[in-house]
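In: Provided below are the primary sequence and the corresponding predicted coordinates.
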Amino acid sequence: MVVGEGKITLKSCYDRVESIESIYTGGKVVLSKAEDILCTASNEDINVIDTKTGKVKAQLKGDTESVTTFSIKPDGKHLVSASRSLQMTIWDMNTFKVTRSFKAHNAPVIVMDIDVTSTLVATGSADSSVNVWDITGGFCTHSLKGHSGVVTAVRFHPDMKAPRLVSGGDDGSIRIWNLNTRKCEAVLESHSSPVRGLDFTPDGRYLISAGRDSVIHIWDIRIKKLVRTIPVYEPLETVGVLKPDTKLFDSNESKDEHRLVLFSGGSQGIIRLWDFDTGKEIFKQTKEPNSKHACLDVLYAEESQQLVLITTDQNILFYDITNKFQKTRQIAGYNEEITDIKYIGPNKQHVIVATNSEQLRLYNLDNHNCELIYGHSDIILSLDVHELDNNTSLFVSGSKDNTAKVWLVDWKSKSNTRAICVAEAIGHTEAVGAVSLSCKTGCNFLVTGSQDRTVKVWDLSNAAKTQENAKMLKSPKKLIARYTTKAHDKDINSLTIAPNDKVFATGSQDKTAKLWSVSDGQFLGTFQGHRRGIWSVTFSPFDQILATTSGDKTIKLWSLNDFSCIKTLEGHTSSVLSSAFVTSGMQILSVGGDGLVKLWNIKDEECVLTLDEHEDKIWSLSVAGDGENFVTGGADSAIIVWKDTTEDNISRLHKEQADNILKEQALSNYLQAKDYRKAISLAISLDQPHRLLGIFMELINNPTNQNKEQDTDVSAQKLTRGELDSVLGSPDIDTVVKSLAPSHLTKLLGYVRNWNTNVKFSRVAQSVLYCILSSKSSEALLTIPEARELIVALSSYSKRHYVRVDRLLTESFIVDFTLQSMDNLGSVSEESQQ
């Protein structure tokens, strides 16, 4: 941060400004009818997410047992949830507080549905029963029994004039319940495995059911008969019906207003569409390469005409039905362990993230939209980014599938699939754990390091020529290695290319870092001194210095001229996993296995700031600019964005200092004018107990409202009996003390405790205590932080000091503060002193 010509201010303060954390750990997901909120299960809690911003609006705290299912009323006013504790809870969605909680079944509730009137909720349980509840009243209206196993699906009929409920079980049977007669009207038996999906056509005439027996059945509700079976050849988890007027793919045949279309999702992890009348497949999504997820559920957003796919790898994908199923939004519910993270894009509004999975995640930090990038077949370990221009970025990823892939991101594209694999490096025999792109304009080469202990330098010049026509590529271009060098005796954990593109450094588990020539791979020297493996290597952008971080809990700075260690920074309590230079190379940021972020001044080797927001080890950090912002990611699945607030902090301190100077002057003026009323409040605000003591001593020794000829003993006796008009020498001053805010009162009690330890000041201390206790009830004092401890400490001295507070303490304070008598107080004090 430059504050003047030639002057650089060292950073000293960073604040957490944004975070992306796990919001969905599997299970139920519900979209409100208004489509303004999305609710997801997160272990025992439920996250309420704003669909516009992608941020968590509220978290409904559970009862320590995992959530099994939940549903939102169509009017959006309440959410009903159930957990493994057998409790069913009703939440107010305006205040996000519990309105009612009760036991629902004798076994966990598995499925739930709310009727169109937002009045009733149906629950299907593992105890084979179906119950219907009045949501407002919280009582059971129907208890329906007949299933022989777990109830796996429930659905209200859309026409509640003749209320009916349909339920499906893991025995393959479907039961139709008449809620007026409380009896089962029919049992539909055709499925041979658990029924997972139930839905009705808009007119309520037909029931559509799907199960894990890989078929969709269509039933006529009026005659209770099966009218059509559609084989789908995959176990299904859900089925539904689109609105009749839905326009599909802008095709003429799909514009028939009377045509009904079904959607399904199952083990293939894709959405498929079916013609209701013919049973033919209308559309089938193309499965992403190397994707292994299955479908948990498909939500139908009628207003926006979208289908929302919920996958087994905790991703939530939005597709536009009317626009060839283009992906409009992606939400990554759970990031697993974050292995690497890098800023990307011209405005640093995005980060590319590698997690403990095969997919890359391109996050928009503004709205938390996440583009999933498929291509690797195993876990991704390392990343690097190069900005080609304001509209295009290049990045590389290294994976356990023994390859490195080069990706092009077109920021002008409005598609939600902007990253295209343009090249891949195949040649390593083990996992690629470190990658680095050349720094200069054009990005002509790539360096990769592997667990096979070799380093390869790859030519990117031909790949760069295809960047403009990347979208026309049928398959990624195969890169050619310029040379291969055996670099270390153990796994290579990190490598980085110098800003001038002439040399690169590698760090390994063999406890050494090495320097190499880019042009021919010539070995230039070894940086030796760490006692454990090296996790990262980083070049200073301004000096001939290399920083290394190690499992020995230290950061070492090395000279590139003679390979000597210049400085060692110690302070982390676990392995230091990554580092980055900031503030023109004068400071360094580091992250470690202790979950801490540390900021160091290189000149004096001092740690000036420690940030503790992560709950587990931090594997990676990435810096934007010269350290104005940085982002961290680690094993706790959290991505945290930090902002340099040093300038704001300095401005705040300057303002506080200026305010204190003005207050000091005002206090002096009040004391000179003997305006003690204002002086007392100001002295407490400025935390000046000595000047406050002087004010009280002046008032007590020179009272303005008492007979000055009375000796001290007489005044003390009257004070004890409560006969004086003023305790502190002036009624106005008494009023000031009695009306102090809780924070100021706590401060004052602390001062009084210290004064009370000195016999010379004990009279003042006990007078102030008397004034406080005589004006505050025990209940009021107990609400003040630290008041209990302070008053007990003060009272323990009253027996041997001048003014007694026996009369007050023998009332309700004896009970509230567990003080039996003044003698007991004295013994407590003696024990505490011993």
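Out: Sure, I can see it.
In: from here on, just use CA atoms for contacts and neighbour counts.
Out: Fine.
In: straight-line length of stretch 310-325, end to end?
Out: 15 Å (C-alpha to C-alpha, to the nearest Å).
In: and for stretch 449-458?
Out: Chord length of stretch 449-458, first to last residue, is 11 Å (C-alpha to C-alpha).
In: list the contacts of that stretch.
Out: By C-alpha atoms under 8 Å, 6 or more residues apart in numbering, the surrounding residues in contact with stretch 449-458 are 425, 428-435, 445-448, 479-495, 506, 518.
In: next: stretch 45-63.
Out: 23-24, 35-41, 44, 66-67, 83, 85, 96-97, 331, 366-369.
In: now the helices for the stretch 701-834 of the chain?
Out: 712-721, 731-738, 742-755, 762-773, 778-782, 787-795, 806-809, 812-816, 822-833 (DSSP state H, counting those that start in this stretch).
In: for the stretch 451-600 of the chain, just list every one of the strands.
Out: 454-459, 477-478, 480-486, 492-497, 503-508, 512-517, 523-528, 534-539, 545-550, 554-559, 565-570, 576-582, 587-592, 597-601 (DSSP state E, counting those that start in this stretch).
In: structure B:
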Amino acid sequence: MGSKLKTNFVVQTKFEPFYVAGKIEVSRDGHRIFTSSGNSVKVFNVENGVAEKTIQTEESDQISQFLLNPVNEHLITASRNLLVREWSWTDSTCLKTWKAVHHSPISCMAFDSTGELLATGSGDATIKIWHSVLKCHTHSFRGSSGVVSVLKFHPDAKRGLLVSTSDDYLIRIWNLNPAKLAAALEGHFSAVSDIQFADDGLHLISAGRDKVLILWSLSTSSQIKTVPVFEEIERFIVLPASSAFPEFNTPEGPFNVLTGGARGVLSVWDLKNGRNLHPGSLPSESDAAVADHKRIIQLHFDRPSRRLFVVTVDQSILLYDLPNLKPSHQFSGYNDEVFDVKFVGDDRFAVVATNSPRLKLYNVTTADCKFADGHTESVLCVAVFHQSNLVVTGSKDCDIRLWRFSESKGSLKCVASASGHTSTVGALACSNSSKHPFIVSGSEDSTMKIWTVQQDKSDKRDSFSLHCIHTEVAHDKGINSVALSPDDKWIASAGGDKTAKVWKKEPFGLKGVLRGHRKAVWCVVFAPHDQIIGTSSGDGTIKLWTVSDLRCIKTFEGHDCSVMKVAFLSRGLQLLSSGSDGLLKLWDVRKNICTKTFDEHDDKVWAVEVSQDESKVLTGAGDSTFLLWKDVTEQELDEERQKQDTLIQEEQELQNLLQKNEFAKAFRLALRLDQPGRLLNIISGMLETETGQMEIKVAVRALEDFQLEQLLQYIVIWNTNSRHTYPAQCTLNCVFTSILPKRLLGLPKIKTLVESLIPYTERHASRLDQLHVSSMTYKYLSNNVKKLSELPSKPTTQLPVNGNIPYPDSASMEAEEEMV
């Protein structure tokens, strides 16, 4: 672990909600999933597990349904305000908008195989058919009872058939040419949840919540076979007749279906013979709660990739590669509030505690998520024995559970559980030594317990047991955090009574109380190498204390709200803290200052976890997201070094160009180096040559728009100084005479730049006018003085002695005037 100070972290992966409820759509290549929530549709990439795009309508346009065109993959969205939009989802552009002629929001949509006809069903019991290219209404079918729930076109567009279901349990077959009801199929006794056409195009298959599958003949509009399936079926798919599935022993033909429903298992049925070829595993009574989480609500089969998408009621999406009915990927669409998150294994996996009894194990590189069931109420805290890959969890059910993490399988298995607390277990800490492992727990019942972890090595089932060896009423209010020193000799606890306490492990006893915070202490942590304790509180401060004399040595102020978590970095030289406002702050301990603030969360950050090599950080918050951060300190230093090396080389190149009087090349290089002073000198040197202005025009024409805008900004600065007026105005003249006005008007800041140029340019023009008038006056006076100096000199007239002054005669005066 290095001791260099960290300067920056960036978000490497963001695990955010992408599916809450409703239907999903899958792209034609099977690589992207489309989900809707509120007024937006999110595009989730199943290859890297990232929500890569969001298509958003206006805030008031809540999306009721959406659909992908099977031909051009344009996205169709229907809003509750009865507006239908067509989008190009690749660039989030709305292509067309039109008004639906329904009287209530659209409840279902379907495209025909050509992608030209779009059918919409609504709660007003009507079905409308639109031409997706012309955006015109072509058909209207009435006669359904209640909300139209399912629509399906016949795969052969020439047949012109549309099938629908509604609240009256009937299946209606509509003929498009002529527009009329062809048949109404009666056979289900509950809501029809799904309908599909068989591959031969001659038969129809339906499923409902009456726990039966029915095979229909389209030619006779009659039932052929009814198969009881003993569960409510939500969705099913017809297995391709051309593909063999020897694992299921499926017979040849178009009547093999795969179903998913209330039991949460996938079953394969042969409708022709009424056989269940793959019944799946039935949940036992003890697994009833788990079965509720696994209830299947949607299936989607991508035939080209033979990939099956399964959606369960707990917002999970599973990917199966047929014919193996084993999930290859599993994604959690929604996490609710993230209470705690910890690295496990080689830091490729993270254990996440959310507002759910199910513990989640994420592969942070692929976003695969697996669930671990055991707790009966929400899991609040997680701790890890890194040397033995054991995970400890505490919950609102007052229990503590021990889990074995398998890195090869990427799974968690509960190996022990213990009860003892009488209220919520919200704080856990694991010993650092593997010789005598133990756990420290803190609860809302104000007690702290120490548990020993013992393994039964004679039992091949990987059995452990937890034994409580000490119980202490540690605080006057609930315990929010517990921590162990690196040598396991000291225990620290933090509570809602505004104090933190230090305890000796053996023999157990209180060493002292850390007082100074004005509100509840949310977190306590030991420094990795020094005898220092860090605490964070609801009063917005972080304090450092010495273990030896329990003295507060530093206080960090900067958060404007409660500080939920704090962690040491860089061998104790830095701190990373999180606040209830969603901000993270990086602190320099020596300088006692905040060096960096990160704003990526929208709600209180409950969890901060630093990897063992400090190259990664995990944060979890109340905004249902957790983030994987990457330390980019070395990367930024390398980039800075490269920039400095490049700058030195370009500086040398600029000097060489100036020495060679290659001003045109030097012009472009000085602009790229962002050196306005050097560029001004270069322009002044170019203007001293006969071809200077022509070379400036050539250089200006070769500039990109951003460089041209940069040059105009320089001119604005030069123009404010009267000494630089001439090169500034000459350069401006070259810009205006060599660049088209249309291009200049397209610059983002051209208005501001021109407004900045006008006042000083007018002042310089006024000075030039004054100078011109003054020079003309000077010229006039100098010419007159010169002519006067050229007049012939006359002898000096002697005044008479009596004082009488002789006056010149009129002729001499006229002669002098003519000369003047």
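Out: Noted; the coordinates are in hand. On a predicted model such as this, the values are computed, not experimentally measured, just so you know.
In: TM-score for this pair?
Out: TM-score for the superposed chains, counting by TM-score structural alignment, normalised by the length of structure 2: 0.85, backed by 761 aligned residues with a C-alpha RMSD of 3.0 Å.
In: related to what we said a few turns ago, turn the strands of the stretch 451-600 of structure 1 into CSV, columns for mean neighbour count and distance to Asn180 of structure 1.
Out: Compiled in CSV, the strands of the stretch 451-600 of structure 1 are given as follows (neighbours: other C-alpha atoms under 10 Å; distance: least, C-alpha to C-alpha, whole Å):
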stretch, mean neighbour count, distance to Asn180 of structure 1
strand 454-459, 22, 74
strand 477-478, 16, 67
strand 480-486, 16, 75
strand 492-497, 26, 69
strand 503-508, 26, 74
strand 512-517, 22, 78
strand 523-528, 17, 82
strand 534-539, 26, 69
strand 545-550, 25, 72
strand 554-559, 22, 74
strand 565-570, 16, 75
strand 576-582, 27, 66
strand 587-592, 24, 64
strand 597-601, 22, 63
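In: kindly reformat the ones you listed as TSV containing distance to Pro346 of structure 1.
Out: As requested, the strands of the stretch 451-600 of structure 1 are exported to TSV (distance: least, C-alpha to C-alpha, whole Å):
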stretch	distance to Pro346 of structure 1
strand 454-459	25
strand 477-478	25
strand 480-486	29
strand 492-497	21
strand 503-508	25
strand 512-517	30
strand 523-528	35
strand 534-539	22
strand 545-550	27
strand 554-559	30
strand 565-570	33
strand 576-582	19
strand 587-592	23
strand 597-601	26
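In: so which of these gets nearest Lys348 of structure 1?
Out: strand 576-582 (16.3 Å; C-alpha to C-alpha).
In: now do the buried residues in the lengthiest helix in structure 1.
Out: Ranked by number of residues, the top helix in structure 1 under DSSP state H is helix 646-672. Using 16 or more other C-alpha atoms under 10 Å as the test for burial, helix 646-672 of structure 1 gives Thr646, Glu647, Lys663, Leu667, Tyr670, Leu671.
In: quick one: which of those residues is nearest Lys678 of structure 1?
Out: Tyr670 (6.8 Å).
In: the closest one against Lys678, yeah?
Out: Yes. With contacts counted by C-alpha atoms under 8 Å, Tyr670 of structure 1 reaches Lys678, the gap being 6.8 Å.
In: so which of the helices of the stretch 701-834 of structure 1 is the most surrounded?
Out: helix 762-773 (a mean of 22; mean count of other C-alpha atoms under 10 Å).
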